[in-house]
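In: Dropping a prediction and its sequence here:
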Amino acid sequence: MGEQPFWKTKSLAEMTNVEWESLCDGCGLCCLNKLEDWDTGEIAWTSVGCTLLDGQSCQCKDYPNRQATVPDCIQLTPHEVETLSWLPPTCGYRLVRDGLDLYWWHPLVSGDPETVHQAGISVRGRTISEDDIDVEDLEDYLVTWPLTVGERGER
């Protein structure tokens, strides 16, 4: 019987930086603009991607320096993962936080970074850049698919 993968044996706080970064499945969902209702705290998702989101690769165009360009970009940490309510249901950080296994299409499971796209989980081909719209028009781009992308996925 083989050794268990690190995400089944370590807490988020115990992971090395390499392990932590590898938990990101590359879906790009967290890089979508979200609107928060000030009265209820409810989060509404849009199909509008961050200025640095590459809508085809679903990767950040300048990951190491992203906070210089996008000051409100949230750096995920174990503490942030514990407090953020809007992480997508398929997010590896959220799944590990909640004691669940990763989906079959996660690159750590499949061994292939393309499976997240092949499974229809990612934002590939579904977004518009925030550079192409007026911020006042965000409500015109409300979507629900980021919360349902993993409903039929199997672990």
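Out: Great, that's in hand. Numbering: from 1, shown residues only.

In: hey, let's count contacts and neighbours off CA atoms from now on
Out: Fine.

In: mind checking the SS state of the residue nearest the centre of the chain?
Out: For the chain, Cys30 is the residue whose C-alpha lies nearest the centre (C-alpha atoms, centre = their mean; 3.7 Å). Following DSSP: H, G, I helix; E, B strand; the rest coil, we place Cys30 in the helix state.

In: In contact with the residue nearest to it when sequence neighbours are not counted, which residues?
Out: Of all residues not flanking Cys30 in the chain, Leu87 sits nearest, at 6.7 Å (C-alpha to C-alpha, 6 or more residues apart in numbering). The contact partners of Leu87, by C-alpha atoms under 8 Å, 6 or more residues apart in numbering, come to Cys30, Val81, Arg94.

In: before we move on, what about Cys31?
Out: Gly49, Cys50, Leu53.

In: got another, please set it beside the one above:
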Amino acid sequence: MTDPLPFWRAKTLDAMTRAEWESLCDGCGRCCLHKLRDEETERVHFTEVACRLLDLESCRCKDYANRKRRVPDCVKLTPARVAAADWLPPTCAYRLVAEGRDLPWWHPLVSGRAETVHEAGVSVRGRAVAERAAGDFEDHVVSWPGRWPAGARTQTSMTKRRKSG
């Protein structure tokens, strides 16, 4: 008897229940960083400036239920928005599933632990700047939110660390 496929491999984003959809968020906080779009080229530039509702330690929204009321330009992801969003980080589970890819080893649904997203260096913990302290966002343009962290692609580094520790 074979193990059934996990829901993110068996279902499209459209077919997921609300609970399944919400559990896809790995809690990295990258999508909660402000982005700047070049008016001439339409290119997206990531910043290290976090939305004022992002808890910089947990990398979760401080008021998720009321985020749209408190931050009107907050984007509520839907399957259609995921397909159209050119600003989602490459590590985003919604993006990965939409592209037909599997979740990485550090995703809490795979690892069984919320901390692995931080241990793998995927989250904004220790890297983001609070919105109110940032000043000019253009002074905070960075490239890392648009890239995979070095140790996040494979489990090798974490496996070795756990075995030796």
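Out: Noted; the coordinates are in hand. All figures in this text were calculated on a predicted structure; none of them were measured in a lab.

In: TM-score for these two?
Out: Once superposed, the chains reach a TM-score of 0.95 (TM-score structural alignment, normalised by the length of structure 1), with 153 aligned residues with a C-alpha RMSD of 1.1 Å.

In: Helix, strand, or coil at the residue nearest to Cys30 of structure 1?
Out: coil.

In: Show me what it aligns to in structure 2.
Out: Taking TM-score structural alignment, the alignment pairs Leu87 of structure 1 with Leu88 from structure 2.

In: picking that back up, restricted to strands, list the contacts of Cys31 of structure 1.
Out: Gly49 (DSSP state E).

In: Would you convert the contacts of Cys31 of structure 1 into CSV that also reports distance to Val18 of structure 1 and neighbour count?
Out: Converted to CSV, the contacts of Cys31 of structure 1 look like this (distance: C-alpha to C-alpha, whole Å; neighbours: other C-alpha atoms under 10 Å):
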residue, distance to Val18 of structure 1, neighbour count
Gly49, 26, 25
Cys50, 24, 21
Leu53, 21, 24
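
In: so Thr46 of structure 1 touches Leu142, yeah?
Out: Yes - when contacts are counted by C-alpha atoms under 8 Å, Thr46 of structure 1 is listed as touching Leu142 (4.3 Å).

In: of the two, who's got more company?
Out: Thr46 (22 against 16; other C-alpha atoms under 10 Å).

In: hang on, the more buried one in a helix?
Out: No - residue state for Thr46 of structure 1 (three-state DSSP) corresponds to strand; a helix is not indicated.

In: And the match of Leu87 of structure 1, how far from Thr41 of structure 2?
Out: 18 Å (C-alpha to C-alpha, to the nearest Å).

In: so how far is stretch 128-142 of structure 2 off the chain centroid?
Out: Offset of stretch 128-142 of structure 2 from its chain centre (C-alpha atoms, centre = their mean, to the nearest Å): 19 Å.
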